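Colleague: I'll drop the sequence and a predicted model, then ask my questions.
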Amino acid sequence: MTFTSLFADRKPMIGMVHLLPLPETPGFGGSVDAIYRQAQADADALIAAGIDALIVENFGDEPYLIGEPTPAQVAVMAAASSMIRRMTAIPLGINVQFNAYQAEIALAYACQAQFVRVEVFVDTVISAQGLAMPCSAQIQRVRRALGAADVQLWADIQTKYTHNLKDQPLTVSAKEAQAAGADALIVTGAATGQATPLDAVTEVKRVVMLPVVVGSGTTIDSLPDVLRIADGAIVGSALKVDGRAENPVSAERAQAFMQAARAQRGEG
C-alpha cells in the first residue's frame, strides 16, 4: 500500500499521541496506568475530531537516548499502541525517540501500524546527546526479516534539533532518502512547534517523486499554505491545550482544526 492509497488521495492531517514519560526515564511519574489513560484520552479527542491518522511517540522521555529503548519501555509503548489500534481503523504510525529503528519496526509489526517515522534515515547528525548515524540500510533489513514490507518508512531529512555532520543541501538528503527506499519524506522546522519553511518543502518536492509531509508548526492560520504545497502535515502543538506540545489534546482545538482542514480540502 502506498501513501496515496493509504489516505485515498487525501492530504492527511496526522495527529500526535504524545506519551507521558515511560518507566526508567527521568520524568516517569510512577504510574503506567496514567500513561495509558492520557494516551486514550488524547487519541479519543483526535479521533472524535476526525483526524486522518495518528502517531504514537514517546515524547515525554526527554532527554532522549540515541538508540533503542529498554524492554520495559517497549512493552509500555506496545500496550499503548495496541490499545489505540483497537480504538480506530485510521492509519497508525510509531515513532520511538531517538532513531530507535528496531523498536519502531517491531512495534509497528506487532501492533498492526501502517508506518513508522524515522528521524535519521540517511543523514549523519549531531544532537544534544551526541552523534546519530543513518539507519536506512539497517531498517530495511529489519523490516524484511520480520516480513513487514507493508509498514511504510516515513523519513525525516535533516531532522529538527540536529545539525548535519556533512554540509549538504536539503535536496541532496531528499534524493538520498528516496534512493534508500523511503515511502514518504518529512520536512520540519528547527524545533517542535516551529513552522516548517514551505520554500524548503517546495524545493524538496521538485527533486523527488515521494510524498512530502510538513513535520512541525502547522496551525489553522498556516493550514491553507501548507495544504497548497505539502502532501500532508503532522500536527502536535496546535491541537494541544494552550498550543503547547507538552499539554493534553484540546478537543475544541482539534475539532476546529479538522473543520478547517476539511474546508480547505473541499470536503463536506
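Modeller: Thanks, I have the structure now.

Colleague: CA atoms for contacts and neighbours, from now on please.
Modeller: Noted.

Colleague: Tell me the secondary structure of the spatially most central residue of the chain, please.
Modeller: With distances taken as Cα atoms, centre = their mean, the residue of the chain nearest its centroid is Arg117 (4.9 Å). Per DSSP: H, G, I helix; E, B strand; the rest coil, the secondary structure class of Arg117 is strand.

Colleague: Can you list the neighbours in contact with stretch 40-53?
Modeller: By Cα atoms under 8 Å, 6 or more residues apart in numbering, the surrounding residues in contact with stretch 40-53 are 7, 12-15, 17, 54, 83-84, 88, 90-93, 248-251, 254-255, 258.

Colleague: Also stretch 77-87?
Modeller: The contact list for stretch 77-87, computed with Cα under 8 Å, 6+ apart, reads 35-36, 39-40, 43, 56, 58, 92, 107, 110-113.

Colleague: which residues in the stretch 151-268 of the chain form strands?
Modeller: Residue ranges of the strands in the stretch 151-268 of the chain, as given by DSSP state E, counting those that start in this stretch, are 152-156, 163-164, 184-187, 212-214, 233-235.

Colleague: Kindly reformat these as JSON lines containing mean neighbour count.
Modeller: JSON lines is the format used below for the strands of the stretch 151-268 of the chain (neighbours: other Cα atoms under 10 Å):
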{"stretch": "strand 152-156", "mean neighbour count": "26"}
{"stretch": "strand 163-164", "mean neighbour count": "18"}
{"stretch": "strand 184-187", "mean neighbour count": "26"}
{"stretch": "strand 212-214", "mean neighbour count": "27"}
{"stretch": "strand 233-235", "mean neighbour count": "24"}
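
Colleague: try this one next to it:
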Amino acid sequence: MLKNRIIGALQIPSFGHGAARSMAWYEDFVLSNARSYVENGITAIKLQDETVEAGPAQARTLARTATLGAAMRREFPDLELGIIVEAHDPVAAIAVADACDAAFVRLKIFVGAMVNSGGTREALGPEAIAFRNRIGREDIQILADVHDRTAVPLTDVPNEMAAHWASRLGADALVITGSSFDDTLDRIARARDMGIKTPTVIGGSVTAANVTRALSAADMIVVSSALLRDGAADDAMDRWDPTKIRRFMEAANQ
C-alpha cells in the first residue's frame, strides 16, 4: 500500500494536434502546480494525461508524460508519483511509470466490459498484469477502478462482484466511486461485506467537509476538483489553490 492516504490529481493539458505547447511550458505547468500540492501537505500526486486518442497511446504521449513524470521526481524526490493515461491502453501507464520511476498507476476499466463516450471498452487488467510481470515491475502498484463512473457496464454485474474480480486478478487497490458520495460509501461497505480485503480508494467527490468520513471508510482518496482555484483556466500555472489544499489537509488531519 502507498505511504500517503491522500492523492492529489494533476491533469495535464492535452498533447493533441493543434493543442500541444513546448515541453518547457508543460514542465513549468506541472512543476508549478505540483509545488502547490507538495508545499501544502499533499505528497502523493497522480499525473493525469488528458490526450484523447482513438487507439493505443501514441509515442508522443508516452514520451512527454514520462518526461514530465521524471521532472517531478527530480524536483520532489520524496513524492509518491502516480500515472494515468487517457488512451484505453493496457500497458501505457505501466510503461510510463517504469520509465519515470512512479510508484503507482490508475487503470480505469480493469475488469469486465463498459461503454463510454469513446465506445465499447474491454478489460485492461489481464494484459496489464502480464506486462507488469514481464518487465519485473511488480512494485508499481495498480489502482484499479471498479465500474468507473464515467462509463456504463455492458452487463448487470453488481459492483461488489466487479470488485471481487479486480481483487482476484491482482489489483493492489480498488478505486470505488459511486454516483454520489453516499453511494460511494455504500459500494465500499458492500465490498467489505463480501469479504474483500484489498485496500480501497475513493476516486472523487471528496471535499474538506466530508474528508473525515471518506478516510474512515476507505484506505486512500483522490482529490482534485475541490482544490481548484476559483475561476482558474485549465492551463493556469496556479490552477490548484494553496489555501484550499492547506485547509483540506487540516480537515483530513483532525
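Modeller: Perfect, I can see it now. Predicted model only: the values in this text are computed from it and were never measured.

Colleague: care to give me the TM-score?
Modeller: The TM-score (TM-score structural alignment, normalised by the length of structure 2) is 0.91; 248 aligned residues with a Cα RMSD of 1.9 Å.

Colleague: what sits against the residue nearest to the centre of structure 1?
Modeller: Going by Cα under 8 Å, 6+ apart, Arg117 of structure 1 touches Gly93, Ile94, Asn95, Glu104, Leu153, Trp154, Ala155, Asp156.

Colleague: same thing but 10 Å
Modeller: With Cα atoms under 10 Å, 6 or more residues apart in numbering as the criterion, the residues that contact Arg117 of structure 1 are 55-57, 93-97, 99-101, 104-105, 152-156, 184-186.

Colleague: What residue in structure 2 is paired with Ala110 of structure 1?
Modeller: Structural alignment (TM-score structural alignment) places Ala110 of structure 1 against Ala99 in structure 2.

Colleague: right, I mislabeled it, should have said Leu210 of structure 1
Modeller: Alignment note (TM-score structural alignment): Leu210 of structure 1 maps to Thr198 of structure 2.

Colleague: Can you name the residues that contact that match?
Modeller: Counting by Cα under 10 Å, 6+ apart, the residues that Thr198 of structure 2 touches are 1, 163-164, 166-168, 170-174, 191-192, 219.

Colleague: Quick check: chain neighbours aside, which residue is closest to Glu203 of structure 1?
Modeller: Once flanking residues are discounted, Glu203 of structure 1 sits nearest to Thr171: 6.7 Å by Cα to Cα, 6 or more residues apart in numbering.

Colleague: For that neighbour, give me its contacts.
Modeller: Taking Cα under 10 Å, 6+ apart, one finds Ile157, Ala177, Ala200, Val201, Glu203, Val204, Lys205, Arg206, Val207, Val208 in contact with Thr171 of structure 1.

Colleague: For the second one, give its distance to Met16 of structure 1.
Modeller: Which is Ala177 of structure 1. Relative to Met16 of structure 1, Ala177 of structure 1 is positioned 23 Å away (criterion: Cα to Cα, to the nearest Å).

Colleague: quick one, helices of the stretch 1-150 of structure 1?
Modeller: 3-6, 32-49, 71-87, 101-111, 136-146 (DSSP state H, counting those that start in this stretch).

Colleague: quick one on the thing from earlier: quick one: which of the contacts of Thr171 of structure 1 is nearest Pro23 of structure 1?
Modeller: Closest approach to Pro23 of structure 1 among the contacts of Thr171 of structure 1 (Cα to Cα): Ile157, at 29.5 Å.

Colleague: That closest one pairs with which position in structure 2?
Modeller: Checking TM-score structural alignment: Ile157 of structure 1 goes with Val146.

Colleague: Repeat that for Gln140 of structure 1.
Modeller: By TM-score structural alignment, Gln140 of structure 1 lines up with Ile129.

Colleague: cool, Lys175 of structure 1 as well?
Modeller: Taking TM-score structural alignment, the alignment pairs Lys175 of structure 1 with His164 from structure 2.

Colleague: excluding its backbone neighbours, what's nearest that match?
Modeller: His164 of structure 2's closest residue in space is Ile196 (Cα to Cα, 6+ apart), at 6.5 Å.
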